[in-house]
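Asker: Attaching a predicted model along with its sequence, questions to come.
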Amino acid sequence: MDLSAGTLEIVVCAVLISLSVAGNLVLIYCTRRCIGEHLRISFVLIFNLAFDHIVNNLVVNVLKIVYASGVGLDSASCKVLMFTTIFTTSLAIWFTLYIALLYCLKLCRVVHPPVEAASTNHRKCHLVLVFALWVAGFAVCSPVLPYTERAGNLTGGNETYQQHSILNYSECKTEYRNEQLEFLYGKIFLVAIDLLPLTILLLVGFRIVHLLWEHRKATYGGIWIGDDATETEVLRACKLVLALIFLITSFWTSYFVLMHCLKHFNMYYFAPPVLTVLHSGYSAVSPYLLMFINYKIKVKVGSFCCEKEKNTVSPTAVSPSVEVSPSVEVSPYA
């Protein structure tokens, strides 16, 4: 690899790791405190998405730095690189879709209030589903492990790059040793597990836009009575979800086009850092949007960032310019 290209990739990876780890650690810390106060499925989903982002950066991008610095990767490192890339990318899409569906349902209840109160006894089902997503991600991505080796360890056959990986490292290649398996799993299945949720995610985004338009129309038409704090939070969260949908679909689509439609793009020296940004850009930007998606998380983040600047006000402190007459009774409803 050219020295300037390797240096550029190291810088890009270091910046992305710093942004992602810092943002996601703050998000995990604040979300964990919110979960301790009151368990809500939105907190659980945000916590898992942030954890997935940290795993992606601390494994994939660190290995990229190792490779770009000139240190060779052994077979174990290649297996970890390929598996973690596919695993974390798919989970990020799945959890983002889960969050979008959750807030789309909340917004639907705001715009079209149900006749009966919605049941809130589904927390165990949500927790089981979150655990099932982790298990399913491991199950669908684990077949990559036995077929990934260093290029020098592959023997014969038609050597192919892992189509779903973020970079076609020359030392890490995947050989399925079966053209049918390579086509069905390597080119169809691994793309479908991302493309299908992304398609659903876009449809959910259009539904959110339609619901927001209905809410605005009702408000300005004089029909809507007004928004309470919960409705305001849902509206703000849905707008942030739209930003998340735009980010993850644009990053994934751009990467897919560059890797699979432009055959010679990865031959340019600037290809590795560009593809790295497209792969890890969502994990670096999304935590700073997720910090404002929930009011409690927003408050925790604000208190965490301004903890040293907080001034404790004594309850006995009374302004000398304010006099309270003992003959004046204060209404309990004031």
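Answerer: Right, received. Where do you want to start?
Asker: For the rest of this, base every contact and every neighbour count on C-alpha atoms.
Answerer: Will do.
Asker: quick one: the strands in the stretch 151-300 of the chain?
Answerer: When assigned using DSSP state E, counting those that start in this stretch, the strands of the stretch 151-300 of the chain occupy the ranges 172-174.
Asker: Show me where it has its helices.
Answerer: 179-181, 190-220, 229-256, 271-290, 295-305 (DSSP state H, counting those that start in this stretch).
Asker: how about the ones you listed, which one is nearest C30?
Answerer: Nearest to C30 among the helices of the stretch 151-300 of the chain is helix 295-305 (5.5 Å), distances taken as Cα to Cα.
Asker: what helices or strands is that closest one leaning on?
Answerer: Contact partners of helix 295-305 among helices and strands, from 3 or more Cα pairs under 8 Å, 6 or more residues apart in numbering; DSSP states H and E: helix 3-37.
Asker: what's the helix or strand just after the helix it packs on packed up against?
Answerer: Next in sequence after helix 3-37, counting helices and strands by DSSP states H and E, comes helix 41-56. With contacts taken as 3+ Cα pairs under 8 Å, 6+ apart, helix 41-56 sits against helix 3-37, helix 75-111, helix 123-141, helix 271-290.
Asker: okay, now the one to match up with it:
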Amino acid sequence: MDLSGGTLEIVVSAVVISISVPGNILLIYCTRRCIDEQLRTSFTLIFSLAWTNLIYNLVVNILKIVYASNVELDSAVCKVLMFTAVFTTSLAIWFTLYIALLFCSKLCRVVHPPVEAACKNYQKFHMVLVFTLWVAGVAVCCPVLLYTRRIEKLNTENETYQQFSSLIYTECKTEYRNDLIEILYGKIFLGAINLLPLLIMLLTGFRIVYLLWEHRKATYGGIWIGGDASELEVVRACKIILLLIFVITSFCVSYFSLVYCLKNFKSCYFAPPVLTVLSSGYSSVSPYLLMLINYKVIVRMRCFCCKDEKKLVTVSAIAPVSPYA
């Protein structure tokens, strides 16, 4: 096994797992303990995103380590690996977009308060939509299970190519029955369900930046004086959302560009660790940013990390419960 290829992929995958899995497990624990009727929508989205990241690392990255260790796996494992990778990547993008749109609307209500208080409760609608996203993710990725299979190694004279090729990218292939299916589903459809949400996410990020600028201008311009704890919490959460948008957009665009634009990149000896970092970077960074969105999660995390403290700080002691969070 080459030091720059398979071994480096194992090391990178192990590091990513060691960073991502504890963070997502802690986020799931804290979010599950903090969820209530008032904050159910935002917490459910964070909870779902954390599970998506956890599934990706426990399945895809562990199988990458197994593959890079020259362990022979069959077509069934290839199907599970490729399906999980596509499924969790799409869900991570969708849930992040959902969170960005949700907090953008909250910030809009902070900067431009409605004349009359909204009396409708859309929490049930959001719960149904979250469940629909999970079902839709399974449905749109099912053809990957059908067309993915393991390709046997070919005996070629190019020893360098065999030595540096990663098993996951050279043996697990998604081959469609004809060119039409490959173009319509493999390229256009799968590309659209990922790239279109990323584009909407970028536009949402610009909208959040504009609303934050309006909030700052109104606060210090003498037009409207802010300072309410619930409103400041929304503003802080939106700043974290901007970081999430930047991170997921950077990783996903870089990954898609290398995979789909550079055809021979997968066969390079440094491709496996690079693609592992790009595909798993967001799942490693996002849980630690999501922990900072709500005060309840922050307090729960502090209590979890400092169990020996005699007096635990309550959420109400830090800030009032936010009607926007």
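Answerer: Here it is on my side, so go on. Please read all numbers here as calculations on a predicted model, not as lab measurements.
Asker: returning to that earlier point: looking at the helices and strands packed on helix 41-56 of structure 1, which is nearest to N178 of structure 1?
Answerer: Of all the helices and strands packed on helix 41-56 of structure 1, helix 123-141 comes closest under Cα to Cα, at 17.5 Å.
Asker: Can you point out the buried residues in that closest one?
Answerer: Across helix 123-141 of structure 1, burial judged by 16 or more other Cα atoms under 10 Å covers 126, 130, 133-134, 137-138, 140-141.
Asker: same thing with stretch 95-113 of structure 2?
Answerer: So for stretch 95-113 of structure 2, counting by 16+ other Cα under 10 Å, buried means 95-108, 110-111.
Asker: Tabulate the buried residues of helix 123-141 of structure 1 in TSV, adding columns for distance to R40 of structure 1.
Answerer: Shown next, in TSV, are the buried residues of helix 123-141 of structure 1 (distance: Cα to Cα, whole Å):
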residue	distance to R40 of structure 1
H126	10
V130	13
L133	18
W134	19
G137	23
F138	25
V140	28
C141	29
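Asker: re the thing from before, any chance of the helices and strands packed on helix 41-56 of structure 1 in a markdown table, plus distance to W224 of structure 1?
Answerer: Converted to a markdown table, the helices and strands packed on helix 41-56 of structure 1 look like this (distance: least, Cα to Cα, whole Å):
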| stretch | distance to W224 of structure 1 |
| --- | --- |
| helix 3-37 | 31 |
| helix 75-111 | 9 |
| helix 123-141 | 31 |
| helix 271-290 | 28 |
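Asker: just so I know, which of these lies nearest N61 of structure 1?
Answerer: Between the helices and strands packed on helix 41-56 of structure 1, helix 3-37 lies closest to N61 of structure 1; by Cα to Cα that is 5.7 Å.
Asker: Return the mean post-superposition distance for that closest one against structure 2.
Answerer: By mean Cα distance after the TM-score superposition for structure 1, the fitted helix 3-37 of structure 1 averages 1.1 Å away from its aligned residues in structure 2.
Asker: what's that helix packed up against?
Answerer: Using 3+ Cα pairs under 8 Å, 6+ apart: helix 3-37 of structure 1 touches helix 41-56, helix 62-68, helix 271-290, helix 295-305.
Asker: Nearest to K79 of structure 1, out of the ones you listed?
Answerer: Short answer: helix 62-68, nearest of the helices and strands packed on helix 3-37 of structure 1 by Cα to Cα, at 11.2 Å.
Asker: out of the buried residues of stretch 95-113 of structure 2, who's nearest I19 of structure 2?
Answerer: T96 (19.6 Å).
Asker: For P287 of structure 2, what is the corresponding residue in structure 1?
Answerer: Residue pairing (TM-score structural alignment): P287 of structure 2 is matched to P287 of structure 1.
Asker: show me what contacts that match?
Answerer: Counting by Cα atoms under 8 Å, 6 or more residues apart in numbering, P287 of structure 1 touches 20, 23-24, 27, 50.
Asker: ok, back up a step: just name the most buried of the helices of the stretch 151-300 of structure 1.
Answerer: Mean neighbour count (mean count of other Cα atoms under 10 Å) peaks for helix 271-290 among the helices of the stretch 151-300 of structure 1, with a mean of 21.
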